[in-house]
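Q: how would this look folded up:
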Amino acid sequence: MSFNMYVPTKILFGAGQLNTLHLQEMPGKKAMIVISNGKSTRVNGYLSRTEEQLKSAGVECVVFDKVQPNPLKVTVMDGAGFAKENGCDFIVALGGGSVIDSAKAIAVMAANTGDLWDYIGSGTGKGQPIQNRPLPIIAISTTAGTGSEADAGCVVTNPETNEKVGLKTPLIFPVLCIEDPELMTSVPAGFTAYQGFDALSHSLEGYVSKYANLMSDMYALTAIENVGRHLARAVKNGNDMEAREHIAFGNILSGTVMCVGTTSSQHSLEHALSAYHENLPHGAGLIMLSRSYFGNIIEHHACDDRFVRMARAMGMEDATRPEDFLTVLQKLLEDCGVADLKMSDYGITPDEFSKMADNAMGPMGGLFACDRVSLTKDDVIAIYQKSYK
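A: This next block holds a predicted model:
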């Protein structure tokens, strides 16, 4: 039942909250705005609105627009150099999870020497302590997926070593998070499903993790209810503001689950997929794995009552068996149009499963210690095989 809770981020939640940015206390005088290398942030006017808000607050700003869907170490190092060259004293992350994760890592490297992998504690990382406090971060989320806007971690890929790993430290909690569902209405249906399922997965995994506790359970079940019951609506109608608000709320809660509890090895299994195939959206990979991954836990009857409660939270009020969770999960995937996603469409082949299992259990192996059902390499390969299409 015990837990440690430290979530210092100020959160402004609700439609229209971006308009209040200029009223907030700024952590510096010159901001580096981090956005993706796509067009949506500019086309939808989010960048210009953010620049106007910062200008009204008396803040000068420059824009770094190179972040990929799965952020890379080289981009983080480029961003850190950009921040130093322009004399930026804080960072504004404007985008989804990849942008916010990149901004956190950039904030570390803009204030410290060496290479990002010097401070990574797993895989080939050197595990050195962060010497200087990272630049302060304001996170403005345009998606509801990772919860990174209000947690203490980030995930970055090193393509040279095929490692997609996390950096977690209280030093990279954003000082301010703006969760404005109006900024999420422009997300296409498919990506709404992928991102929403990422948010859902954080809480599903957190609820069945052996480190679940009273506080993480409270956040996880509420997140599961909000995302599980509203995601299909947002996928079918991106302008359904009520649905967007509930998913965004669930996303924030799922980020908190990772602060007071933990996810499980499903995230390790997915990171191995997208470490080798950068074009695979993280949420899509989780969708592909989910039925086999959770089905394996159910087969071992490790926490039947928890799966029943999750099924009820997702909308099956009369659930009585753990298998009912798989039924409601399948229905959600079908309602969101993502039940038939194929690994093969992203270039993944079964002959990669052995090295992916090694990758999952190596650089991201720490999450396996959070599982109620211990997985061997053969178990991991079997989950990949059952998930393959």
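
Q: please count neighbours and contacts with C-alpha atoms only from this point.
A: Fine.

Q: quick check: chain neighbours aside, which residue is closest to the residue lying farthest from the centre of the chain?
A: Residue farthest from the centre of the chain, counting by CA atoms, centre = their mean, is residue 58 at 31.4 Å. Leaving out its chain neighbours, the residue that sits closest to residue 58 by CA to CA, 6 or more residues apart in numbering is residue 29, at 7.3 Å.

Q: tell me which residues touch the one you found, please.
A: 58-60, 88-90 (CA atoms under 8 Å, 6 or more residues apart in numbering).

Q: most neighbours, which of the residues you listed?
A: residue 90 (24 neighbours; other CA atoms under 10 Å).

Q: ok, that one - contacts?
A: Counting by CA under 8 Å, 6+ apart, residue 90 makes contact with 27-32, 107, 135-138.

Q: how about this one, so we can line them up?
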Amino acid sequence: QMACSNIRYGLGVSKEVGDLANMNAKKVLLVTDTNLEKLPLLQTVKESLDKENINFEVYSKTRVEPNDKSFTDAILFAKKGNFDAYLAVGGGSVIDTCKAANLYACNPDAEFLDFVNAPIGKGKPVKNNLKPLIAVTTTAGTGSETTGVSIFDYSPLNAKTGIASRMLKPTLGVVDPLTLIHLPNRVTCYTGFDVLCHALESLTAIAFNKRFPRPVDPALRPAYQGSNPISDIWSKHALSICKDYFVRAVNSNEDLEARAKMHLASAFAGIGFGNAGVHLCHGMSYPISGMVKNYMSPDYTPEHPLIPHGLSVIITAPAVFRFIASACPERHIEAAELLGADVTGVKKSDAGKVLSDVVLKYMHELQIPNGISAFGYTSSDISALVEGTLPQERVTKLSPRKVDRDSIAQLLEESLTIY
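A: The predicted structure follows:
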């Protein structure tokens, strides 16, 4: 079942968020973060709302890489405000926080874990429509403006999890390349690698018609369904854009053409993985980022140690694609070619290496740290990282090749250093 978001794209379209007036919005919750609050974009958005005489309140306490506590704070704010529409202006952290606030404000009697993915939460389906939500994405990475997924760190387990339901999809995703001109180098880099992994993982996920058992109720059909002919189109196109524009976008914030193209690639990959899903790179990224010790990335200004999401995802990608290639070698070879590799005469047995090598080429050129050891992890941490990965069944079961405790440990060991 294909579910696509409404996307509005173009230079300056963030001025059109007053369109909420056409959704009968009278009181809007504007969710953003403290950094964006200081930039001209937020003033543009406020002016658009004022022009349509829409009352709004601003919530800017969003946490970079949100957790259950920051989600709960935003949810309580939303419940008290009795809002009839939502507007998210920011990256994935902001948009995901806004989705959660909308969900629980529309289900005021629900406990927090009711909608959280099993086995960490109860995984209950969302059965009611939510309030309108417009998402203005300010990074070319997460694709959250297109998906029904909201990701957060669950503090008790020191691991990421999330909520997945088509009901969470924004009513409208606003993709305005002008929002990217202030995006720093490392943020552009790591969000771009998130795009790359979204496209690669959705393209190489287990096929939709090979997943069992079939849901007894169509309402229980998961948002992440496995690779399928429609998602493949979006994922492949995103990869072809990355080949031409990813490095350029990172190397110059004045290259508006490249950043605009990567903004589209993010949305395209979002539509792809929002229906097909991601698998092992994301599954292992959750404990890698959730168990962070002291790592702080340049160009990020959180008040806490942080491994940015795109960085935690790409760091295991070379090992992952070598491991799963035997399950779908043709897709690995095609993906490598889309990213610029010469695949003339490449054998199926070499599919994993050819894709891994081209991914490593991008990682090296864009100065990705040398494996998870750069984050402070050692072999003694592997066991804990494996335990943090095992509950991520929502994504790990989408791997085209089955994994267990030992194979996850091996992938993490191979990712301690990557060059």
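
Q: now the contacts of residue 90 of the first structure: which count as buried?
A: By neighbour count, with 16 or more other CA atoms under 10 Å, those hold 27-28, 30-32, 107, 135-138 as buried.

Q: any idea how far the residue nearest the centre of the second structure lies from residue 346 of the second structure?
A: Centroid check for the second structure by CA atoms, centre = their mean gives residue 142 as the closest residue, at 3.6 Å. For residue 142 of the second structure, the distance to residue 346 of the second structure equals 32 Å [CA to CA, to the nearest Å].

Q: do residue 114 of the second structure as well
A: From residue 114 of the second structure to residue 346 of the second structure the distance is 48 Å (CA to CA).

Q: who has more neighbours out of those two?
A: Neighbours per residue (other CA under 10 Å) separate residue 114 of the second structure from residue 346, with residue 114 holding more: 17 against 12.

Q: which one in the first structure is aligned with the more buried one?
A: The alignment partner of residue 114 of the second structure in the first structure, by TM-score structural alignment, is residue 118.

Q: count the residues that sit near residue 229 of the second structure.
A: Neighbours of residue 229 of the second structure (other CA under 10 Å): 12.

Q: quick one: what's aligned to it in the first structure?
A: Using TM-score structural alignment, residue 229 of the second structure pairs with residue 214 in the first structure.

Q: got the contacts of residue 29 of the first structure as CSV, with secondary structure and distance to residue 313 of the first structure columns?
A: Shown next, in CSV, are the contacts of residue 29 of the first structure (DSSP: H, G, I helix; E, B strand; the rest coil; distance: CA to CA, whole Å):
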residue, secondary structure, distance to residue 313 of the first structure
58, coil, 45
59, coil, 44
60, strand, 45
88, coil, 44
89, coil, 43
90, strand, 39
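
Q: can you give me the helices for the second structure?
A: 40-51, 68-81, 92-105, 185-204, 229-251, 256-276, 280-290, 309-314, 317-324, 329-338, 351-365, 382-389, 393-396, 405-414 (DSSP state H).

Q: which part of the first structure matches the first one?
A: This means helix 40-51 of the second structure. So helix 40-51 of the second structure sits over residues 45-56 in the first structure, by TM-score structural alignment.

Q: what distance do you get for the residue nearest to residue 58 of the first structure to residue 87 of the first structure?
A: Residue 29 of the first structure is 10 Å from residue 87 of the first structure, by CA to CA.

Q: trace residue 156 of the second structure over to the first structure, please.
A: Residue 156 of the second structure maps onto residue 160 in the first structure, by TM-score structural alignment.
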